[in-house]
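S.K.: quick one, fold the following:
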Amino acid sequence: MATLLHIDSSVFPAAGSASRAVAETFRKAWEEQHPEGTVIYRDLATDPVPHLTADAHTAGFADPSAHTPEQAAVFAERLKLIEELEAADAVLIGAPMYNFTIPSTLKAWLDNVILVGRTAGDSPSVKGTPVTVVASRGGSYAPGTPREGYEYVQNYLSAVLGDMLGLEADFIVPELTMAPQVPAMAELVPLFESSRERAHQDATVKAKTLAERLAA
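M.R.: Predicted coordinates:
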């Protein structure tokens, strides 16, 4: 039975969040293919993980037998997150763009699970695990657009998830999500609607394709 690790980080509920809505479409399609499977779910907006501290960071490079009580306590929490990631057959991450980059809660999760010598380094323990990222954004930062140079979500996550953790990263990008709320973007509403529809279709197709691949 396959295990999906599902991470949400939007501060908005599903009704007001493109990343949550598209991730939910992916998850439903996944669960249809894996009715007996397991979904590990973390909502980083309602239940954030601790930001990395000096003790949590230094504990990752020290022999556990030499940990101080403080290091041992915080490192145990890091290990829970790392083991969840290692147990996953696939990962789903909702990563909305806030101020050109990812939410700080998602960055905190990444800082906790990235451990050189285990999940990162020469032989990452999670290497090859497929991860689907729903990278929603209020405007358009696609190649050729005026704000292309401000795209720090896909670029950053490609480097961290792919290069550091060795994960097989794939992206779904619903964009122009602010068009219905911003009068100056009113003429872009049809493009937003097309992007939203395409994102949900992609989520369904990618979830089913991935589920079939893992079951083979």
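S.K.: going forward, measure contacts and count neighbours with C-alpha atoms only.
M.R.: Fine.
S.K.: and what about Ala45, helix, strand or coil?
M.R.: Assigned with DSSP: H, G, I helix; E, B strand; the rest coil, Ala45 falls in the coil class.
S.K.: and the lengthiest helix in the chain, what does it pack against?
M.R.: Longest helix of the chain, by residue count under DSSP state H: helix 189-215. If contacts are counted by 3 or more CA pairs under 8 Å, 6 or more residues apart in numbering; DSSP states H and E, helix 189-215 sits against helix 18-33, strand 168-172.
S.K.: to check against the first, give me the structure of this:
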Amino acid sequence: MATLLHIDSSLNGEQSVSRAVTASFRKTWEEQHPEGTVIYRDLSAAPLPHLTAEAHTAGFVAPEDRTPEQRAAFAIREELLGELESVDAVLIGAPMYNWSIPSTLKTWLDNIVLVGRTAGGAESVAGKPITVVTSRGGSYAPGTPNEGRDYIEPYLQFVLGEQLKADVHFIVPELTLAPVTPSMAALVDKAHASRAQAHEDAEARAKALVTQLAA
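M.R.: From the prediction side, this is the model:
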């Protein structure tokens, strides 16, 4: 039985496009794999603690040599690392906030990137499929005024794909602000099309992963 780690980071609740698309993925996953397990983390509702000096340095000290402060600080990192390593697939909602990922998601990354374990030659999650839904209010596609200003997909591909050696797949609903921004009224149809395509892609990706993991 496969286990999915589902992480949302949008602060927009029911209005969130990234949450809606990750929900489509999860619904399809559960329909295709009813005997499986889903671990859910809502980083907006339950933010993780920022990485501290003790939690950072503890990652490079043998467990038996850690100070009481280091052991206490590393406990949440150990929980998150073990959780990531134990699951079969990961789903991440990563909306664009000010041209980057939400700080809550960056905190999760700070906790789970550990040289000697998940990165830096060890890569304990190498090959693990990670699906990222990265929504954005405008368009950053080639030929648009914002081309080259997408700092989410390149960053997450580098961290998750190159450093952790995970198998990263992106789903990108764009123009999410068009329906609520008068100056973007001409782009509403494209926004709806992009969102619909993202839901289709999420459902197809979930089905493909269930089949892949069952093989």
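S.K.: now the TM-score, please.
M.R.: Remark: TM-score between the superposed chains equals 0.98 [TM-score structural alignment, normalised by the length of structure 2]; 215 aligned residues with a CA RMSD of 0.7 Å.
S.K.: list the buried residues of the longest helix of structure 1.
M.R.: In terms of neighbour count (16 or more other CA atoms under 10 Å), helix 189-215 of structure 1 has its buried residues at 189, 192-193, 195-196, 198-204, 206-208, 210-211.
S.K.: sorry, back to before: quick one: closest of the helices and strands packed on helix 189-215 of structure 1 to His67 of structure 1.
M.R.: strand 168-172 (33.2 Å; CA to CA).
S.K.: contacts for that closest one next, please.
M.R.: 127-136, 154, 158, 161-162, 199, 202-203 (CA atoms under 8 Å, 6 or more residues apart in numbering).
S.K.: same thing with stretch 140-149 of structure 1?
M.R.: Contact partners of stretch 140-149 of structure 1, identified using CA under 8 Å, 6+ apart, comprise Tyr150, Glu151, Glu175, Leu176.
S.K.: how about a cut-off of 6 Å?
M.R.: With contact meaning CA atoms under 6 Å, 6 or more residues apart in numbering, stretch 140-149 of structure 1 is reached by Glu151, Glu175, Leu176.
S.K.: how about stretch 8-27 of structure 2?
M.R.: Asp42, Leu43, Ser44, Ile92, Gly93, Val133, Ser135, His199, Ala202, Glu203, Ala206.
S.K.: go with 8 Å
M.R.: Residues contacting stretch 8-27 of structure 2 (CA under 8 Å, 6+ apart): 6, 41-45, 91-95, 102, 104-105, 133-135, 173, 176, 195, 198-199, 202-203, 205-206.
S.K.: kindly report the same for stretch 72-86 of structure 2.
M.R.: Contacts of stretch 72-86 of structure 2 (CA under 8 Å, 6+ apart): Leu5, Thr52, Glu54, Ala55, His56, Ala58, Gly59, Val90, Asn111, Ile112, Ser124, Val125.
S.K.: confirm the fourth one sits in a strand?
M.R.: No - the assignment for Ala55 of structure 2, made by three-state DSSP, is helix rather than a strand.
S.K.: show me the strands in structure 2, by range?
M.R.: 3-8, 37-42, 89-93, 129-133, 167-171 (DSSP state E).
S.K.: tabulate those strands in JSON lines, adding columns for mean neighbour count and distance to Ser18 of structure 2.
M.R.: Shown next, in JSON lines, are these (neighbours: other CA atoms under 10 Å; distance: least, CA to CA, whole Å):
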{"stretch": "strand 3-8", "mean neighbour count": "21", "distance to Ser18 of structure 2": "8"}
{"stretch": "strand 37-42", "mean neighbour count": "15", "distance to Ser18 of structure 2": "12"}
{"stretch": "strand 89-93", "mean neighbour count": "24", "distance to Ser18 of structure 2": "5"}
{"stretch": "strand 129-133", "mean neighbour count": "24", "distance to Ser18 of structure 2": "6"}
{"stretch": "strand 167-171", "mean neighbour count": "19", "distance to Ser18 of structure 2": "9"}
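S.K.: cool, thanks, signing off.
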